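Novice: Have a look at this fold, sequence not included:
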């Protein structure tokens, strides 16, 4: 399902009139079409299958000898995302950290940000977004455990109401073995280390 851009543009013209402005004045003439094009990007994930990027997996157990069994977590930190709060249609921007314990297969690391992008590109709340990312990865990869940490700044908090420009929201979604407090805390500690790969944090 794609965004009906002509319909969005017509509704934006009405909105401009409703706030007391003139959609025909030079500064606003192109605004309805620009907003419609933006909405097509912001909501491109509506109706899309978030598991599609995870369809091609790589066997962990089978490959060049010796064969092995998966053990530790795969962690991808600092995935930038943008979404739209469904309550005010204002943006929230943030960072996603994803960890999973593979079953018999892993997925290319570039697939994980695509899952985030698809699920973020629809009207959302942060709490649901994290849960949907975790469910998608857990199901599509038959992962033994999944942990998703989102840290985002919401315009509905920073730009309206209480106007708290420095406030951010952190949510955690966990599945399987990573729902256990000890396992979860170990992964969160690794995520929090930050820095360049291979850098000694001491």
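Specialist: Alright, I've got the coordinates. These numbers come from a predicted model, not from an experiment.
Novice: Please make it C-alpha for all contacts and neighbour counts, starting now.
Specialist: Will do.
Novice: Helices of the protein, residue ranges please.
Specialist: Ranges of helices within the chain are 5-18, 31-42, 111-120, 126-141, 155-158, 181-193, based on DSSP state H.
Novice: Below is structure B, check it against A:
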């Protein structure tokens, strides 16, 4: 299904499902796990959870790429790597609706224009505030920067802890997943990637992570 068709279906679904239906579904879940949704401590829980999910998934209400269109051209002549490290984010695993918590590290090599660094952080949040898998999140961030800014190259590395692995199943607390995606010069130039890795290591990333 293409993106426009998927968005149309989401909009249609959003019109069909009421807030009351969402809250009833949460009460059903509470009953299913053995709780009484009408006891005092849980009376407001369906309302709170419904509101929280709108916040967790706020990225569906925007095109994250839009934040990149306001750029600065007074950086003409700067052709070195721009690196923004340790961008914290929270997302949610689409398989278990469990949190994904981590940091994104982004680099790009501008061609004539740069973007405000807060916009890179907003871009990460825009894609993270959706049901995600980390591999896709990494790809979407790098591709968006490449498509909008058209730099010489883009690199994105994400390290994150997945609560679906920490709190259930194998219960491996402390394990972290590292993913990367490279566009343009970063994809073809091994030395450029190594320079990016080195800049990240200077900020005390885990030894041997790469």
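Specialist: Yep, that arrived. All figures in this text were calculated on a predicted structure; none of them were measured in a lab.
Novice: Can you say which of the helices of the first structure is packed in most?
Specialist: For the helices of the first structure, the largest average neighbour count (mean count of other Cα atoms under 10 Å) is found in helix 111-120, namely a mean of 22.
Novice: Now do that helix and helix 126-141, the angle between them.
Specialist: 130 degrees (axes from the mean of the first three to the mean of the last three Cα atoms, to 10 degrees).
Novice: and for helix 111-120 of the first structure, what span of the second structure is it aligned with?
Specialist: The alignment of helix 111-120 of the first structure onto the second structure (TM-score structural alignment) covers residues 119-128.
Novice: and the matching stretch, how far from the first structure on average?
Specialist: Once superposed with the first structure, the aligned residues differ from stretch 119-128 of the second structure by a mean of 0.3 Å; criterion: mean Cα distance after the TM-score superposition for the first structure.
Novice: Let me have the helices of the first structure in CSV, adding distance to residue 53 of the first structure as columns.
Specialist: Below are these laid out as CSV (distance: least, Cα to Cα, whole Å):
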stretch, distance to residue 53 of the first structure
helix 5-18, 26
helix 31-42, 18
helix 111-120, 5
helix 126-141, 10
helix 155-158, 29
helix 181-193, 23
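Novice: Tell me which of these lies nearest to residue 59 of the first structure.
Specialist: helix 126-141 (10.9 Å; Cα to Cα).
Novice: Go ahead and flag the most central residue of the second structure.
Specialist: Most central in the second structure under Cα atoms, centre = their mean is residue 128, positioned 2.3 Å from the mean C-alpha point.
Novice: Now that it has come up, it's in contact with residue 93, right?
Specialist: No: Residue 128 of the second structure is beyond contact range of residue 93, at 10.0 Å (criterion: Cα atoms under 8 Å).
Novice: what does stretch 108-123 of the second structure contact?
Specialist: With contact meaning Cα atoms under 8 Å, 6 or more residues apart in numbering, stretch 108-123 of the second structure is reached by 64-65, 67-68, 70-84, 87, 141, 149-155.
Novice: Return the residues in contact with the counterpart of residue 71 of the first structure in the second structure.
Specialist: Aligned counterpart of residue 71 of the first structure in the second structure: residue 79 (TM-score structural alignment). Applying Cα under 8 Å, 6+ apart to residue 79 of the second structure gives the contacts 109-111.
Novice: Looking at the first structure now, which of the residues you listed still hold up?
Specialist: Contacts conserved in the first structure for the contacts of residue 79 of the second structure, using both residues aligned by TM-score structural alignment, their matches' Cα atoms under 8 Å: 109-110.
Novice: counterpart of residue 191 of the first structure in the second structure?
Specialist: In the second structure, the residue equivalent to residue 191 of the first structure is residue 200, according to TM-score structural alignment.
Novice: Tell me, how many residues neighbour the spatially closest residue to that match that is not a sequence neighbour?
Specialist: Among residues not flanking residue 200 of the second structure along the chain, residue 85 sits closest, at 7.1 Å (Cα to Cα, 6 or more residues apart in numbering). Using other Cα atoms under 10 Å, residue 85 of the second structure is surrounded by 17 other residues.
Novice: Can you tell me how far residue 85 of the second structure is from residue 156 of the second structure?
Specialist: According to Cα to Cα, to the nearest Å, residue 85 of the second structure stands 10 Å off from residue 156 of the second structure.
Novice: list residues touching both of the two?
Specialist: 104-106.
Novice: And the aligned partner of residue 59 of the second structure in the first structure, how far from residue 184 of the first structure?
Specialist: Aligned against the first structure by TM-score structural alignment, residue 59 of the second structure finds its counterpart in residue 45. Residue 45 of the first structure sits 29 Å away from residue 184 of the first structure, going by Cα to Cα.
Novice: do residue 93 of the first structure as well
Specialist: Taking Cα to Cα as the measure, residue 93 of the first structure falls 24 Å from residue 184 of the first structure.
Novice: With residue 122 of the first structure instead?
Specialist: Taken as Cα to Cα, the span from residue 122 of the first structure to residue 184 of the first structure is 28 Å.
Novice: And residue 20 of the first structure, what's its match in the second structure?
Specialist: Per TM-score structural alignment, the equivalent position to residue 20 of the first structure in the second structure is residue 34.
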